[in-house]
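Trainee: here are the coordinates; sequence isn't available:
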């Protein structure tokens, strides 16, 4: 009986000591990141905090935005306090995939809702030429490696933000019977593009529209 009591006391002391270590915050616990709104709208809101001077924070800032874009982003924040760089880029990534998929599938109505008249016209013409040739695109967006703001500005009430996308795309062109004309789904092709999104800051809609595309 005495042995059982002694063992029980030892167990209680060990348990107390274990709690004293694990039950306290040491200051090194990893904090859960705040949830990101990943809706496909590119309309987003931007940080109202100053840039952290720490090296790690600087590297994170450079990954999101080129130094030349910072002044333009500050102007957009001043005009729209709901703008957020991180959420904007999340939306831009989603829009990139949605627009590419709509173009590959020939979904003109979907493209019309995501692009301005000029960009939509270029996409629609390419789709018409593809259909006339009897070609079908069987493309896949494998991954987006980088989405980084390179330019930003306000003209009048319209904000424009240019995002550089670096992505891997598996591209195959097929004929009407499904035969492969060109490309391969097994070999992803690296792509480098600059897409510019615009939004009238007077609008209640948070949606941004694709107004220009360019290959790097």
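Mentor: Nice, thanks for sending it over. Keep in mind that what you see is a predicted model, and the values were worked out from it rather than measured.

Trainee: switch to C-alpha atoms for all contacts and neighbour counts from now on
Mentor: Will do.

Trainee: show me where the chain has helices.
Mentor: Per DSSP state H, the chain carries helices over the ranges 2-22, 55-64, 70-79, 85-105, 108-114, 117-132.

Trainee: take these and write them to TSV, including distance to residue 208 and mean neighbour count.
Mentor: Below are the helices of the chain laid out as TSV (distance: least, C-alpha to C-alpha, whole Å; neighbours: other C-alpha atoms under 10 Å):
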stretch	distance to residue 208	mean neighbour count
helix 2-22	47	11
helix 55-64	18	13
helix 70-79	13	18
helix 85-105	9	19
helix 108-114	8	17
helix 117-132	13	15
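
Trainee: quick one, which of those is nearest to residue 158?
Mentor: helix 70-79 (9.4 Å; C-alpha to C-alpha).

Trainee: below is structure B, check it against A:
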């Protein structure tokens, strides 16, 4: 009986050994070695938005804010354009005026003579949309457009910007220059200061006179390109008095340049 037990357990041991052999196989020397100091495999990843790989177990990465300005068109500098560039309207009323310039103009208006402030108030009552700060911002753009168009001989652009008398004067000067074979080159380096010199309401016509100080390079060339007047290397500081007018009863919101002069 004891012998039968030994034989039985021997058979069981043989069967178990065969099962283990068939499941685990033999060592051949080519088995994958396990390095206990190796870093674990990276966690499973999934494809995120716009192709970015995101770790499932990784916490959200911090978002960098304001570290780099978006690339695109340079900020507009409406008063530093070369001669060949045509000025474009500002994006909105007063858009071309810096906050510092606005504060300075507001202070100048507050300290202006009573007659000037009364004139501005009379215009505002006749035209509630009138704002002297926004008016000056628009006038600065008009100043540049008129200068550039006059230098280029562009009467088509000038005509809606000028009153009849001023337009005739400008057009005559352009025609005389063209007949002589001359070319005017104007580079508006910058408008350094604008102040409201006068304002009044005549009947229904609003008139505002601005004292505009600017830096310009003005050169006149002959047909061969030789400089006959001005210096391309010299920047001149010029002061102009420009008067703009508008009929406050008209639906046309545009102002026209109706007079130009130099201060005494």
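Mentor: In hand now; what should we look at? All figures in this text were calculated on a predicted structure; none of them were measured in a lab.

Trainee: ok, back up a step: closest to residue 160 of structure 1 out of the helices of structure 1?
Mentor: Nearest of the helices of structure 1 to residue 160 of structure 1, taken as C-alpha to C-alpha: helix 70-79 at 8.9 Å.

Trainee: closest to residue 179 of structure 1 out of the helices of structure 1?
Mentor: Using C-alpha to C-alpha, the helices of structure 1 put helix 117-132 closest to residue 179 of structure 1, at 15.0 Å.

Trainee: contacts only, for the closest residue to residue 196 of structure 1 other than its chain neighbours.
Mentor: Spatially, and ignoring its direct neighbours in sequence, residue 196 of structure 1 is nearest to residue 162 (4.1 Å; C-alpha to C-alpha, 6 or more residues apart in numbering). Contacts for residue 162 of structure 1 were tallied using C-alpha atoms under 8 Å, 6 or more residues apart in numbering; they are 149, 150, 151, 152, 194, 195, 196, 197.

Trainee: ok so, going back, can you put the helices of structure 1 in a markdown table and add distance to residue 207 of structure 1?
Mentor: Formatted as a markdown table, the helices of structure 1 follow (distance: least, C-alpha to C-alpha, whole Å):
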| stretch | distance to residue 207 of structure 1 |
| --- | --- |
| helix 2-22 | 46 |
| helix 55-64 | 20 |
| helix 70-79 | 15 |
| helix 85-105 | 10 |
| helix 108-114 | 9 |
| helix 117-132 | 15 |
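
Trainee: nearest to residue 39 of structure 1, out of these?
Mentor: helix 85-105 (6.3 Å).

Trainee: quick one: average offset of the closest one versus structure 2, please.
Mentor: For helix 85-105 of structure 1, the mean deviation from structure 2 after alignment is 0.5 Å (mean C-alpha distance after the TM-score superposition for structure 1).

Trainee: what range in structure 2 does that helix sit on?
Mentor: Taking TM-score structural alignment as the measure, structure 2 aligns residues 132-152 with helix 85-105 of structure 1.

Trainee: from the contacts of residue 162 of structure 1, pick the one nearest residue 91 of structure 1.
Mentor: When those are compared for distance to residue 91 of structure 1 (C-alpha to C-alpha), residue 197 wins out at 10.9 Å.

Trainee: so residue 257 of structure 2 is in contact with residue 210, correct?
Mentor: No. Residue 257 of structure 2 sits out of contact with residue 210 when judged by C-alpha atoms under 8 Å, with a separation of 10.6 Å.

Trainee: which residues do these two both contact?
Mentor: Joint contacts of residue 257 of structure 2 and residue 210 (C-alpha under 8 Å, 6+ apart) are 242, 243.

Trainee: give me the more crowded residue out of those two.
Mentor: Neighbours around residue 257 of structure 2 and residue 210, counted as other C-alpha atoms under 10 Å, are more numerous at residue 257. The numbers are 26 against 21.

Trainee: and the more buried one, how far from residue 167 of structure 2?
Mentor: 9 Å (C-alpha to C-alpha, to the nearest Å).

Trainee: residue 174 of structure 2 now?
Mentor: Residue 174 of structure 2 is 10 Å from residue 167 of structure 2, where distance means C-alpha to C-alpha.

Trainee: pull the number of nearby residues for residue 84 of structure 1.
Mentor: 18.

Trainee: touching, it and residue 45? I think so.
Mentor: Yes. Between residue 84 of structure 1 and residue 45 a contact is recorded at 3.2 Å, counting by C-alpha under 8 Å.

Trainee: can you map out the strands along the stretch 151-264 of structure 2?
Mentor: 183-202, 205-221, 227-229, 236-247, 256-261 (DSSP state E, counting those that start in this stretch).

Trainee: out of those strands, which comes closest to residue 158 of structure 2?
Mentor: Using C-alpha to C-alpha, the nearest of the strands of the stretch 151-264 of structure 2 to residue 158 of structure 2 is strand 256-261, at 9.9 Å.

Trainee: what range in structure 1 matches that closest one?
Mentor: The counterpart of strand 256-261 of structure 2 in structure 1, counting by TM-score structural alignment, spans residues 209-214.

Trainee: tell me the counterpart of residue 169 of structure 2 in structure 1.
Mentor: Match for residue 169 of structure 2 (TM-score structural alignment): residue 122.

Trainee: closest one to residue 183 of structure 1 among the helices of structure 1?
Mentor: helix 85-105 (14.1 Å).

Trainee: packing partners of the closest one?
Mentor: Applying 3 or more C-alpha pairs under 8 Å, 6 or more residues apart in numbering; DSSP states H and E, one finds that helix 85-105 of structure 1 contacts helix 55-64, helix 108-114, strand 140-155.

Trainee: okay, those in JSON lines with distance to residue 171 of structure 1 next?
Mentor: Formatted as JSON lines, those follow (distance: least, C-alpha to C-alpha, whole Å):
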{"stretch": "helix 55-64", "distance to residue 171 of structure 1": "28"}
{"stretch": "helix 108-114", "distance to residue 171 of structure 1": "20"}
{"stretch": "strand 140-155", "distance to residue 171 of structure 1": "6"}
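
Trainee: of the ones you listed, which is nearest residue 74 of structure 1?
Mentor: Residue 74 of structure 1 lies closest to strand 140-155 among those, at 9.0 Å (C-alpha to C-alpha).
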